[in-house]
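Student: This is a predicted model, with the sequence first.
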Amino acid sequence: MTFDLKRRLAAEALGTALLVATVVGSGIMADRLSDDGAVSLLGNTVATGAILVVLITIFGPISGAHFNPVVTMVFAAGRKIEAFAAMLYAAAQIAGGVAGTLMAHAMFDLPLLQVSETVRTGAGQWLAEAVATFGLVLTILMALRFRTEAIPSLVGLYITAAYWFTASTSFANPAVAVARALSNTFSGIRPTDVPGFIVAEVIGALVAATLTGWMLAERNTATSTTTVKGTE
């Protein structure tokens, strides 16, 4: 079933809103329930990985469940989505992410409008974001070729792991980075640090797309087939 652009954009906005509400909301909840940073991060991780499985499963058939401008960028580069639609996807994702942050604040009776003061910058953080986004895009593109039905669980599991093996806790998503800059809570990021994250995420996504394209290129068997026929 093919859905029109309006419905696809609604799915992208709603899905990203629910994703960010989960990231920010679970961070607030975890921080309130525990003074142990590791325990708080674990709670944040489990909630994020779980919601990704749900959101990709239910919205995937409608919009592709990108929820991420760099994922949309990669699909646009591969001509799997038109450039104009891709720009609207990114706008919907960012708007949805901001709405998700506001929703989380409202649920926990916090001021709706905030600016994060959490410092996340430096070479290690940028490398971590490039690696996190590289792995995410690699997972999606490989799964699209070999295990499409497993994409929701694979993405959820990858992000769950990346929360812990990357120094940045794996934002891997410009829309999420922008939205989290508007939350001075456990999951926040200082606005001045967002551009560095976005650049790293774009680089990681492009490297993953390039490498995957090379690895999955169809092998030309014309020469070997001709040789065999010629010896018959």
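Tutor: Noted; the coordinates are in hand. Numbering: from 1, shown residues only.

Student: From here on, just use CA atoms for contacts and neighbour counts.
Tutor: Fine.

Student: And the helices in this structure?
Tutor: If DSSP state H is used as the criterion, the helices of the chain fall at 5-33, 37-63, 69-77, 83-107, 123-146, 151-165, 174-180, 194-215, 222-230.

Student: between the longest one and helix 83-107, how many degrees?
Tutor: So the one you mean is helix 5-33. 30 degrees (axes from the mean of the first three to the mean of the last three CA atoms, to 10 degrees).

Student: Check the offset of helix 5-33 from the chain's centre.
Tutor: 12 Å (CA atoms, centre = their mean, to the nearest Å).

Student: now stretch 20-38
Tutor: Here stretch 20-38 is found 19 Å from its chain centre; the criterion is CA atoms, centre = their mean.

Student: which of the helices of the chain is buried the deepest?
Tutor: helix 174-180 (a mean of 27; mean count of other CA atoms under 10 Å).

Student: And here is the other one:
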Amino acid sequence: MDFLHHHFTRTKNRAFSGPRFYARFHVAWLKFEKYYQLTEQAPVYVADILLHPALRKSYLSEQWKRNPAWVSNAVKAVRKIWSTEYKIYELLDKQEEKGQELDEFDRWRQKVYSTASEVKDEFDRFIYGSQVGIGQQTALQWWLEPTQRENFPLLCRMAIDIFCIPPMSTEAERIFSGARRQVRWDRSSMSAKMVEASLSIRSVPLTSYASASFFNGDMYLRLADTLRAASGCVFGTVLMLMYIRMPA
């Protein structure tokens, strides 16, 4: 979107050279401007920028410097997603730790670590951090690295979810339509959860972001656990391996 805005702005002066070209340019500009104004209302679009290691908040501040209110509102909207959907895992982990019996050293270490983490949470620490070039890597591949998972264990979940969102719904529609072929008349007893899990596992190798690091990551294990839970036994793991090797 920002590149298109840059392109339109750069070619605006050339459009005045010919009336026919200007008419077409003006119509295209109005249509683009309509959707560009809506990016403020799409926190996921802004989250994609804020969680990109080479962009972060400094990119937004530069690109939207004429509308500083856009930046503050956008960051606030993404922070709300972070606080309500992902930061809550920190509370759950702490509750689990409280349920365990800790010795004196563990209690001291827990106090020191919690004090250090309260200085700035993962979201603020990342978006206000320095931009990092990732070369030919995608942002998703960068977040799948073990180093990032160590530094940002909770924010990493959010980033992977954001960057796994497909740019178009074509693939999602294809998988959805595949459910019709999945549940044949002789397999009508399959539960909805089982169908969802098996289709999810089956679609992983077909996506553009599938890689060795992806299959070794937490998301792969979560899919395996989901399928195993849906089947109610270890047979789910066997099904998972079968579906990964089956053609679409």
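Tutor: Thanks, I have it. For clarity, every value in this text was computed on a predicted model and none was experimentally measured.

Student: TM-score for the pair, please.
Tutor: The TM-score (TM-score structural alignment, normalised by the length of the first structure) is 0.29; 104 aligned residues with a CA RMSD of 5.1 Å.

Student: What strand or helix carries the nearest residue to residue 68 of the second structure once chain neighbours are set aside?
Tutor: Closest residue in space to residue 68 of the second structure, ignoring its immediate chain neighbours: residue 61 at 7.2 Å, by CA to CA, 6 or more residues apart in numbering. Assigned by DSSP states H and E, residue 61 of the second structure belongs to helix 56-63.

Student: Residue 94 of the second structure now?
Tutor: Secondary structure from DSSP H and E places residue 94 of the second structure in helix 88-99.

Student: Tell me the first helix or strand C-terminal of that helix.
Tutor: That would be, after helix 88-99 of the second structure and using DSSP H and E, helix 104-117.

Student: Toward the C-terminus, what is the element adjacent to that following helix?
Tutor: Reading on from helix 104-117 of the second structure to the C-terminus, the next helix or strand found by DSSP H and E is helix 122-127.

Student: Whichever helix or strand comes after that next one packs against which elements?
Tutor: Elements were assigned by DSSP H and E; along the chain past helix 122-127 of the second structure, the next helix or strand is helix 139-143. Helix 139-143 of the second structure sits against helix 155-163, with contacts defined as 3 or more CA pairs under 8 Å, 6 or more residues apart in numbering; DSSP states H and E.

Student: Output the contacting helices and strands for the helix it packs on.
Tutor: Judged by 3+ CA pairs under 8 Å, 6+ apart, helix 155-163 of the second structure is in contact with helix 43-50, helix 139-143.

Student: Can you pull out the residues in contact with stretch 37-50 of the first structure?
Tutor: 19, 22-23, 26-27, 30-31, 33-34, 155-157, 159-160, 163 (CA atoms under 8 Å, 6 or more residues apart in numbering).

Student: which one of those residues sits closest to residue 125 of the first structure?
Tutor: Of all these, residue 163 has the smallest distance to residue 125 of the first structure: 12.5 Å, by CA to CA.

Student: I'd like the distance between that closest one and residue 23 of the first structure.
Tutor: For residue 163 of the first structure, the distance to residue 23 of the first structure (CA to CA, to the nearest Å) stands at 11 Å.

Student: same thing with residue 57 of the first structure?
Tutor: In terms of CA to CA, residue 57 of the first structure sits 18 Å off from residue 23 of the first structure.

Student: cool, and residue 46 of the first structure?
Tutor: As judged by CA to CA, residue 46 of the first structure and residue 23 of the first structure stand 10 Å apart.

Student: Tell me how many other residues crowd residue 196 of the second structure.
Tutor: 17 (other CA atoms under 10 Å).

Student: Give me the three-state assignment for it.
Tutor: Following DSSP: H, G, I helix; E, B strand; the rest coil, we place residue 196 of the second structure in the helix state.

Student: which residue packs closest to residue 15 of the second structure, ignoring adjacent ones?
Tutor: In this structure, residue 15 of the second structure finds its nearest non-sequential neighbour in residue 22, 4.7 Å apart by CA to CA, 6+ apart.

Student: nope, residue 26 of the first structure is what I was after
Tutor: With CA to CA, 6+ apart, the residue lying closest to residue 26 of the first structure is residue 44, at 5.2 Å.

Student: Check the gap between that neighbour and residue 69 of the first structure for me.
Tutor: With distances taken as CA to CA, residue 44 of the first structure is found 22 Å from residue 69 of the first structure.

Student: Mind listing what's buried along the helix ranked longest in the second structure?
Tutor: Counting residues, the longest helix in the second structure under DSSP H turns out to be helix 19-38. Judged by neighbour count (16 or more other CA atoms under 10 Å), helix 19-38 of the second structure contains these buried residues: 22, 25, 29.

Student: with the contacts of stretch 37-50 of the first structure in mind, which one is nearest to residue 75 of the first structure?
Tutor: Nearest to residue 75 of the first structure out of these is residue 155 (CA to CA; 16.2 Å).
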